[in-house]
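Student: okay, predicted coordinates and the sequence, questions at the end:
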Amino acid sequence: MVLEIHEVEAKTIISSTKVPSADFVINPYTGCQFACSYCFASFMGRFVGESISNWGNYVYVKTNAVDLFEKEVHRLLKKKPHPRLSISTVTDPYQGVERKYRLTRGVLEALVRHKYRGRVSILTKSPAVMDDVSLLQELENAEVGLSIATTDDVLSRKLDMMAPLASARLDVLRRLNEAGIRTYVFVGPLLPHMHLRPYLIDQLFSEIKGAGTSEIKVEFLNMPRHVRARLNGYLMDEPVEIQEVYSKSQNADYRKILEDQIRTSLDAHGLKLRFDEIVHHAEAQSLVED
């Protein structure tokens, strides 16, 4: 299916957030062409009239994002200390359209011009973040997170659809560290089948540590209703034992076992758990429809 790109004008670009790691968020795009099957952000489609099933096939480009940011950033600059910013929380700031529109770059350039001193955090799956390394180096308090849930490129292609392969992301992580950029890895979601094969957790954490990163954020699989159909589609061709562990992945006893496995592996590899918390979304969820 051909990616549909819609150019729109936003009314605002800096939004306050309840995310504990940031004070404000900036999302230059709505939608994401990476089409990851487990992505909770597909709910954003309702704000632009897109169905859940069409996730990954559209991107709405906020063409005035940089101009808006220039106008709105001044209220942040007046605050002492400068607030913590997150780019982006419900899209990927370096998906393919960024190479044409350069909205993320424009925001970073503005932050550099204004000598922004608050933390600027970027989360991505794309090697395109390397295009802006020089800007990140100029910011006093920048960090880049890479989303990496597996070291297996075959599984990465199944679950992350159009996103860069896991191996490419690990390479970017290494290059960012070599460039002196502070990094972390977002292991989200922690894939439930790793409960059956704990060596996969060790393998992933070993690769992360080997790339020069010492901090990771871990989140259990989030399965609101709008994610279930896509995951069921992936699981149809998987062995029964894998299907079963995904269906049980929201149970408290399962999460307790997996959390113990995670913390044991973190200690073994000398990794720090970001915010000392493994994130789980509170409501009980299941692959089975209510």
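Tutor: Arrived safely, thanks for sending. Numbers count the residues shown, from 1 in each chain.

Student: use CA for all of it now, contacts and neighbours both
Tutor: Fine.

Student: by contact count, what packs against the helix ranked longest in the chain?
Tutor: Looking across the chain with DSSP state H, the single longest helix is helix 252-269. When contacts are defined as 3 or more CA pairs under 8 Å, 6 or more residues apart in numbering; DSSP states H and E, helix 252-269 packs onto helix 198-210, strand 272-279.

Student: so which residues of the stretch 1-150 of the chain form strands?
Tutor: Counting by DSSP state E, counting those that start in this stretch, the segments of the stretch 1-150 of the chain that form strands are 4-8, 14-16, 24-26, 29-30, 58-62, 85-87, 120-124, 142-147.

Student: winner for burial among the ones you listed?
Tutor: Mean neighbours per residue, mean count of other CA atoms under 10 Å, is largest over the strands of the stretch 1-150 of the chain for strand 29-30, with a mean of 26.

Student: helices or strands next to that one in the packing?
Tutor: If contacts are counted by 3+ CA pairs under 8 Å, 6+ apart, strand 29-30 sits against strand 58-62.

Student: so the strand it packs on versus strand 4-8, what angle?
Tutor: 20 degrees (axes from the mean of the first three to the mean of the last three CA atoms, to 10 degrees).

Student: centre of the chain to strand 58-62, how far?
Tutor: Relative to the mean C-alpha coordinate of its chain, strand 58-62 is positioned 18 Å out (CA atoms, centre = their mean, to the nearest Å).

Student: put this next to the first one:
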Amino acid sequence: MDVGSVVIGQPALGQLKNGRKEALVEPVEIQAKTLIQKSKTPSNDYVINPYTGCVLGCAYCFASFAGRQFGRSVKEWGDYLYVKKNAVELAREELAKMPEHKRRGTMLLSSVTDPYQGHETKYRLTRGILRELKRVEYPGLVRILTKSPVVTRDIDLLTSLPRAEVGITVTTTDDKVSRWLEVRAPLASRRLRTLAELTEAGIPTYAFVGPLLPHFATQPELLDDLFGRLVDAGVSEVFMEHINLKRYIRERMDQVLAGEREDVREAYLQARTKEHRAQLDAIVAELLGRHGLRLRFEEVVHHDDNDVLRQRLASST
């Protein structure tokens, strides 16, 4: 697929039909000691990760470090899943002990896994946790972030919570591009339909355009198309993040880029520069105005700037 000077490759021949091999990942059931953790991400107070690992295995995912406690390397990201079998029981116990004033904090599901990846249809941990949040009438915001249409299964619980919102990660409108970097994730077109379904159900939604793909700098019309599709799906607010290319992520990205042309590899190399991010920031600002979209945090976030952003948010409250 031609995206300006960047030619996006196809999934490796070893991939299964539709690029999926989720069924080949045999989950390991574990007993977790704790569940609700203080969040290190801006604007979230607490985070719940019902699983360790993520079978979607997106090449750019910053969470590929998450399996270190089980001796998993970043190159294995997507090939393992640890299921916290007692997650619902822990949620019940920990919510019961949580002081009333702390219950007003924003609760994120999830930060280093997808709470609605395919195995959720069997284990139903995320649904059970939402049921516990409903049982205590959790007054804080319950925030979901996922790539999966499985989230629509829980519309009944999401609409019954005092405050809830769902974010869907959409990085492109082109299924071929999403299949290249997000080989086992639901297609981009399906995620856009999921946003529309959630909006129709009356659930507040946002889109997470993260990472902001490097080729948008040379073909802004592709980002223009993405914003237009998001508006069509009922989205009014986007959370955007520059691609994180720290060394451990580059180890995985290098595997994906190895068979690509030199100009493709160069595009991702340039994405590490401040000049590239500034160029994308300007494009984003113009297109947001054109489509009437709000930008969460009023900036395109970069991982290296998270501490600065967190301090700014804290000082504004």
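Tutor: Great, that's in hand. This is a predicted model, so every value here is computed, not measured.

Student: and the TM-score between these chains?
Tutor: Laid over one another, the chains give 0.94 as their TM-score (TM-score structural alignment, normalised by the length of structure 1), with 283 aligned residues with a CA RMSD of 1.3 Å.

Student: looking at the helices and strands packed on helix 252-269 of structure 1, which is nearest to residue 104 of structure 1?
Tutor: Residue 104 of structure 1 sits nearest to strand 272-279 of all these, at 24.5 Å, using CA to CA.

Student: what range does that closest one cover in structure 2?
Tutor: Aligning strand 272-279 of structure 1 against structure 2 (TM-score structural alignment) gives residues 294-301.

Student: please apply the same query to stretch 92-112 of structure 1.
Tutor: Across structure 2, the stretch matching stretch 92-112 of structure 1 (TM-score structural alignment) is residues 114-134.

Student: start to end distance for the matching stretch?
Tutor: One end of stretch 114-134 of structure 2 to the other measures 21 Å (CA to CA, to the nearest Å).

Student: residues making contact with that stretch?
Tutor: Residues from elsewhere that reach stretch 114-134 of structure 2, judged by CA atoms under 8 Å, 6 or more residues apart in numbering: 22, 49-51, 54-56, 85, 87-88, 91-92, 95, 109, 145-151, 154, 157-158, 160-162.

Student: mean per-residue distance, the longest helix of structure 1 to structure 2?
Tutor: When structure 2 is overlaid, helix 252-269 of structure 1 sits 0.7 Å from its aligned residues on average, using mean CA distance after the TM-score superposition for structure 1.

Student: neighbours of the aligned partner of residue 219 of structure 2 in structure 1, how many?
Tutor: In structure 1, residue 219 of structure 2 lines up with residue 197, judged by TM-score structural alignment. Using other CA atoms under 10 Å, the number of residues around residue 197 of structure 1 comes to 10.

Student: from residue 157 of structure 1, how far out is residue 197 of structure 1?
Tutor: From residue 197 of structure 1 across to residue 157 of structure 1, the span is 20 Å (CA to CA).

Student: one more: residue 137 of structure 1?
Tutor: Counting by CA to CA, the gap from residue 137 of structure 1 to residue 157 of structure 1 is 31 Å.

Student: now do residue 173 of structure 1
Tutor: Using CA to CA, we find residue 173 of structure 1 at a distance of 19 Å from residue 157 of structure 1.

Student: so for these two, which residue has more residues nearby?
Tutor: Counted by other CA under 10 Å, residue 173 of structure 1 and residue 157 do not tie: residue 173 has more neighbours, with 29 against 15.

Student: what's the single longest strand in structure 2?
Tutor: Criterion DSSP state E: the longest strand present in structure 2 is strand 205-212.

Student: so what does residue 168 of structure 1 match up with in structure 2?
Tutor: By TM-score structural alignment, residue 168 of structure 1 lines up with residue 190 in structure 2.

Student: what strand or helix carries its match?
Tutor: Residue 190 of structure 2 is part of helix 188-200 when elements are defined by DSSP states H and E.

Student: that helix: which residues count as buried?
Tutor: Using 16 or more other CA atoms under 10 Å as the test for burial, helix 188-200 of structure 2 gives 188, 190, 191, 192, 193, 194, 195, 196, 197, 198, 199.

Student: rewinding a little: buried set for the match of stretch 92-112 of structure 1?
Tutor: Neighbour counts over stretch 114-134 of structure 2 (16+ other CA under 10 Å) mark 114-120, 125-134 as buried.

Student: coming back round to it: list just the nearest of the buried residues of helix 188-200 of structure 2 to residue 276 of structure 2.
Tutor: For these, the nearest to residue 276 of structure 2 is residue 188 (24.7 Å; CA to CA).

Student: for residue 238 of structure 2, see how far away the closest one is.
Tutor: 16 Å.

Student: just to revisit the earlier point, mind checking how far the longest helix of structure 1 is from the chain centre?
Tutor: With CA atoms, centre = their mean, you get 21 Å for helix 252-269 of structure 1.

Student: got a list of contacts for it?
Tutor: Residues from elsewhere that reach helix 252-269 of structure 1, judged by CA under 8 Å, 6+ apart: 195, 198, 201-202, 205-206, 209, 220, 248-249, 272-273, 278.

Student: and with 10 Å instead?
Tutor: 190, 192, 194-196, 198-199, 201-210, 214-216, 218, 220, 245, 248-249, 271-273, 277-278, 280, 284 (CA atoms under 10 Å, 6 or more residues apart in numbering).
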